[in-house]
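Enquirer: Please work out how this folds:
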Amino acid sequence: MFANNRRKAYMAAVLNALIIGFSFLFVKMALAEASPFDLLAYRFTASFAAVLPVMLVLKPKDLAALLPLALLYPGLFFAYQTVGLVYASSSEAGIIQAAVPIFTLLLAACFLKERASRHHYLFMLLSVAGVVTIVVMKGTKLGNGSSAAGLLFVLVSAVSLAGYSILARKLTKSYGVIEITFVMAFLGFLVFGGIAVVQHAVQGNWGSFFRPLASRPFLVSILYLGVLSSLVTSYLSNYALSQIEAYKISIFNQLATMVSIAAGVIVLHEPLLIYHVIGAVLIIAGVVGVCIPASTMKKPSPLSR
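Expert: Model (predicted):
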């Protein structure tokens, strides 16, 4: 039973990475019609609408207990990431985000007492190296138009995502995955919907807020991002964290980078370059290595043969 649950958790983590990897295509489509915070507002409105029936069974005390988790993700994560990308290059942001498994590992050791073996550390660094290879080789100049504040915002978003993994791992022992997912969608709806409403109320340009609704590609993107890439991925991630150590689940997020490249090649006909392949191999090797139990990596002693 235990092995079966872990197998399902790993499958959930892989599916989560697949959905997130393809989400970058839909983000590009949606941003052609709406501003970043308007996109987030519509995204989490769709998420909240899809999971609204859960409110009928959720107790107020449970809502209060789970709000700190939702504050970390999606609240602080998306807010700081969105603002940070205004002042930092995408390459720098990609490198910092690639370090999320390392932040998760450190926080897990401090707060959950989850210890990784030496080979787990090495394979985790291998996956990080794969992401960094892809990001750096894209050719975007590091430091071009960036500021210390932008880098700090991206760093806070990365730590927020790591903190979410730690807190979710802890809360899934006391609360159901569906309830946790609902609270995350609810807070995203309140925070980003509120930001969008205030912005348009101050600027007096409500037309630009509603105009994207006339675009079919935008509506398709919002359904994918809101229902699949926010709601379903939150459920999958929370389920996986309820079964497997936080640092192991965080490493699966690196697969999203590889999936986004594949999606760009297949759908947008972007070129597949050698550094993409090298980075993908490093990512896959790192993910597989982290999932291998430490006991199987040890050489048997002569007495045990």
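
Enquirer: Please make it C-alpha for all contacts and neighbour counts, starting now.
Expert: Will do.

Enquirer: Any figure for the gap between the spatially closest residue to residue 137 that is not a sequence neighbour and residue 127?
Expert: Among residues not flanking residue 137 along the chain, residue 275 sits closest, at 6.8 Å (C-alpha to C-alpha, 6 or more residues apart in numbering). Residue 275 sits 14 Å away from residue 127, going by C-alpha to C-alpha, to the nearest Å.

Enquirer: Report the contact partners of the most centrally placed residue in the chain.
Expert: The centroid of the chain falls nearest to residue 253 when counting by C-alpha atoms, centre = their mean (6.4 Å). With contact taken as C-alpha atoms under 8 Å, 6 or more residues apart in numbering, residue 253 is in contact with residue 17.

Enquirer: same thing but at 10 Å, please
Expert: Counting by C-alpha atoms under 10 Å, 6 or more residues apart in numbering, residue 253 touches 13-14, 16-18, 20-21, 97-98, 100-101, 237, 283, 287.

Enquirer: mind giving me a markdown table with the residues you listed and columns for neighbour count, distance to residue 261 and secondary structure?
Expert: Listed next are the contacts of residue 253 as a markdown table, based on neighbours: other C-alpha atoms under 10 Å; distance: C-alpha to C-alpha, whole Å; DSSP: H, G, I helix; E, B strand; the rest coil:
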| residue | neighbour count | distance to residue 261 | secondary structure |
| --- | --- | --- | --- |
| 13 | 26 | 18 | helix |
| 14 | 20 | 16 | helix |
| 16 | 25 | 16 | helix |
| 17 | 26 | 12 | helix |
| 18 | 22 | 11 | helix |
| 20 | 22 | 12 | helix |
| 21 | 23 | 8 | helix |
| 97 | 25 | 16 | helix |
| 98 | 24 | 15 | helix |
| 100 | 25 | 19 | helix |
| 101 | 29 | 20 | helix |
| 237 | 27 | 22 | helix |
| 283 | 30 | 13 | helix |
| 287 | 25 | 17 | helix |
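
Enquirer: which one of those residues sits closest to residue 194?
Expert: residue 20 (24.6 Å; C-alpha to C-alpha).

Enquirer: In terms of neighbours, single out the busier of residue 275 and residue 127.
Expert: A count of neighbours by other C-alpha atoms under 10 Å puts residue 127 above the other of residue 275 and residue 127, at 30 against 16.

Enquirer: So for the helix or strand hosting the more buried one, what gets flagged as buried?
Expert: Using DSSP states H and E, the element containing residue 127 is helix 118-137. Within helix 118-137, the residues that count as buried by 16 or more other C-alpha atoms under 10 Å are 119-121, 123-136.

Enquirer: next up, for comparison:
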Amino acid sequence: MKQTIKAHVAIVTQIAIVGLSYLFVKEGLTYADPFTQLSHRFIVATLGIWIVRYFVPHQSIFTRQAFKELLPLGLFYPVLFFSLQTLALTMITTLEAGIISATIPILILVLAMVILKEKPSRLQKIVMVIAFLGVLYLNLNGQSQQSEFSFLGTTLMFLSALSSALYTITAKKVALNYETIDMTTFMLTFGMSIFTVIAICQRVIGWQTVSYFEPLFHTQYWIAILYLGLLSSLGSAFLSNYAIHHVPASTMGLFSNLSPIITVFAGVFIVGEAIKLYQIIGIAIILIPIIGMNLIQLKLSKK
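Expert: Take a look at the predicted model:
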């Protein structure tokens, strides 16, 4: 029971960190292109996890067997998730991206049932659908952008969402044989390698003309990169992998619906935006059933 509570706290903390990260991503993009920013943040994250690894017991991730088993983890998240999302956002609006991203918890639920043979209760399924409607309501009311439909952009965004869901499922299976620190180390190191190669290739072929190192001369960029690297990449990956060891994948999916709520609160308390009625309604639609379900399950567990 204590492990489950700790896992729930880890999930909520991870979602809060990721929800706040969008502010720092936006700040960082004023100095660097997306893949350069990803390269820098994952270099910082990788340095961080290897320092932690020096003091914490761990197993080798440099064997052929470990690479084979951990490779899908690194491919789905962060490489495919971030790459596909970055490309998709050049073709579709954030409204469309938000709506498609809202399907991630449902994709996790379906994949958990099919691949992991998990059996979420009817209450969990109902709460999942209600929470999805709440996220959808927030996105539809929070955006006013309009653009022509892009089949390619929509497809890429859906594949990004699917990659996120597949990461959760893959991590649940990998967690049977690997500790949190080993899973996190591989993910961050693999992501750093891929994103750095992409950032360098962009300059070799002339897609980017600004020096790879130029953004690093700006203090504000460093603040953004340190948050994104140490907290959003290292911290959130570690917390997510920890939680996956102790709760069903479908539970991870359910709690991920809290992400837009954190984003709203970040806008209100950090940026100073005024909270709107539709945001209060959307937050209530998401939170009330999730809190209610957990209270019911807690009560039943004590009987």
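
Enquirer: And the TM-score between them?
Expert: Between these two chains, after superposing, the TM-score reads 0.92 (TM-score structural alignment, normalised by the length of the second structure); 295 aligned residues with a C-alpha RMSD of 2.0 Å.

Enquirer: where do the contact lists of residue 275 and residue 127 of the first structure overlap?
Expert: Counting by C-alpha under 10 Å, 6+ apart, the residues touching both residue 275 of the first structure and residue 127 are 133, 281.

Enquirer: Now check the second structure for the residue matching residue 247 of the first structure.
Expert: By TM-score structural alignment, residue 247 of the first structure lines up with residue 250 in the second structure.

Enquirer: who touches its match in this structure?
Expert: Taking C-alpha under 10 Å, 6+ apart, one finds 105-113, 116, 118-120, 124-125, 128, 165, 168-169, 256 in contact with residue 250 of the second structure.

Enquirer: Quick one: map the residue nearest to residue 137 of the first structure onto the second structure.
Expert: Using TM-score structural alignment, the equivalent of residue 275 of the first structure in the second structure is residue 278.

Enquirer: Can you tell me the SS state at that match?
Expert: The three-state label for residue 278 of the second structure, taken from DSSP: H, G, I helix; E, B strand; the rest coil, comes out as helix.

Enquirer: wait, isn't it in contact with residue 143?
Expert: No: at 11.7 Å, residue 278 of the second structure does not count as touching residue 143 under the criterion of C-alpha atoms under 10 Å.

Enquirer: So which residues of the first structure form strands?
Expert: Using DSSP state E, the first structure contains no strands.

Enquirer: what's the distance between residue 18 of the first structure and residue 169 of the first structure?
Expert: 21 Å.

Enquirer: quick one: residue 87 of the second structure from residue 60 of the second structure, how far?
Expert: With C-alpha to C-alpha as the criterion, residue 87 of the second structure and residue 60 of the second structure are 34 Å apart.

Enquirer: Identify the residues contacting the residue nearest to residue 248 of the second structure when sequence neighbours are not counted.
Expert: Of all residues not flanking residue 248 of the second structure in the chain, residue 118 sits nearest, at 7.5 Å (C-alpha to C-alpha, 6+ apart). Going by C-alpha under 10 Å, 6+ apart, residue 118 of the second structure touches 109, 110, 111, 112, 248, 249, 250.

Enquirer: List the contacts of the aligned residue in the first structure for the second one.
Expert: With TM-score structural alignment as the matching criterion, the partner of residue 110 of the second structure in the first structure is residue 106. Under the criterion of C-alpha under 10 Å, 6+ apart, the neighbours of residue 106 of the first structure are 100, 112, 113, 114, 115, 116, 162, 247.

Enquirer: Which ones among those map onto helices?
Expert: 100, 162, 247 (DSSP state H).

Enquirer: For the closest residue to the last one other than its chain neighbours, give me its contacts.
Expert: Leaving aside its sequence neighbours, residue 247 of the first structure sits nearest to residue 105 (C-alpha to C-alpha, 6+ apart; 4.9 Å). Residue 105 of the first structure is in contact with 112-116, 121, 124, 162, 165-166, 245-248, 250-251, counting by C-alpha under 10 Å, 6+ apart.

Enquirer: One more: residue 223 of the first structure?
Expert: Contact analysis of residue 223 of the first structure by C-alpha under 10 Å, 6+ apart lists 26, 42, 43, 44, 45, 46, 47, 50, 217, 229, 230.

Enquirer: which residue lines up with residue 81 of the second structure in the first structure?
Expert: Using TM-score structural alignment, the partner of residue 81 of the second structure in the first structure is residue 77.

Enquirer: Next: residue 7 of the second structure.
Expert: Residue pairing (TM-score structural alignment): residue 7 of the second structure is matched to residue 9 of the first structure.

Enquirer: That match against residue 243, yeah?
Expert: Yes: with contact defined as C-alpha under 10 Å, residue 9 of the first structure counts as touching residue 243 (6.2 Å).

Enquirer: Identify the contacts common to those two.
Expert: 3, 249.

Enquirer: ok, now how distant is the residue nearest to residue 231 of the first structure when sequence neighbours are not counted from residue 186 of the first structure?
Expert: Leaving aside its chain neighbours, residue 231 of the first structure sits nearest to residue 47 (5.5 Å; criterion: C-alpha to C-alpha, 6+ apart). According to C-alpha to C-alpha, residue 47 of the first structure stands 8 Å off from residue 186 of the first structure.

Enquirer: Of these two, which one has the most company?
Expert: Higher neighbour count among residue 47 of the first structure and residue 186: residue 47, with 29 against 23, using other C-alpha under 10 Å.

Enquirer: Trace the more buried one over to the second structure, please.
Expert: With TM-score structural alignment as the criterion, residue 47 of the first structure matches residue 45.

Enquirer: you'd agree its match is up against residue 188?
Expert: Yes: the pair residue 45 of the second structure and residue 188 passes the contact test of C-alpha under 10 Å, sitting 6.6 Å apart.

Enquirer: just checking, residue 135 of the first structure touches residue 279?
Expert: Yes: counting by C-alpha under 10 Å, residue 135 of the first structure touches residue 279, with 9.1 Å between them.
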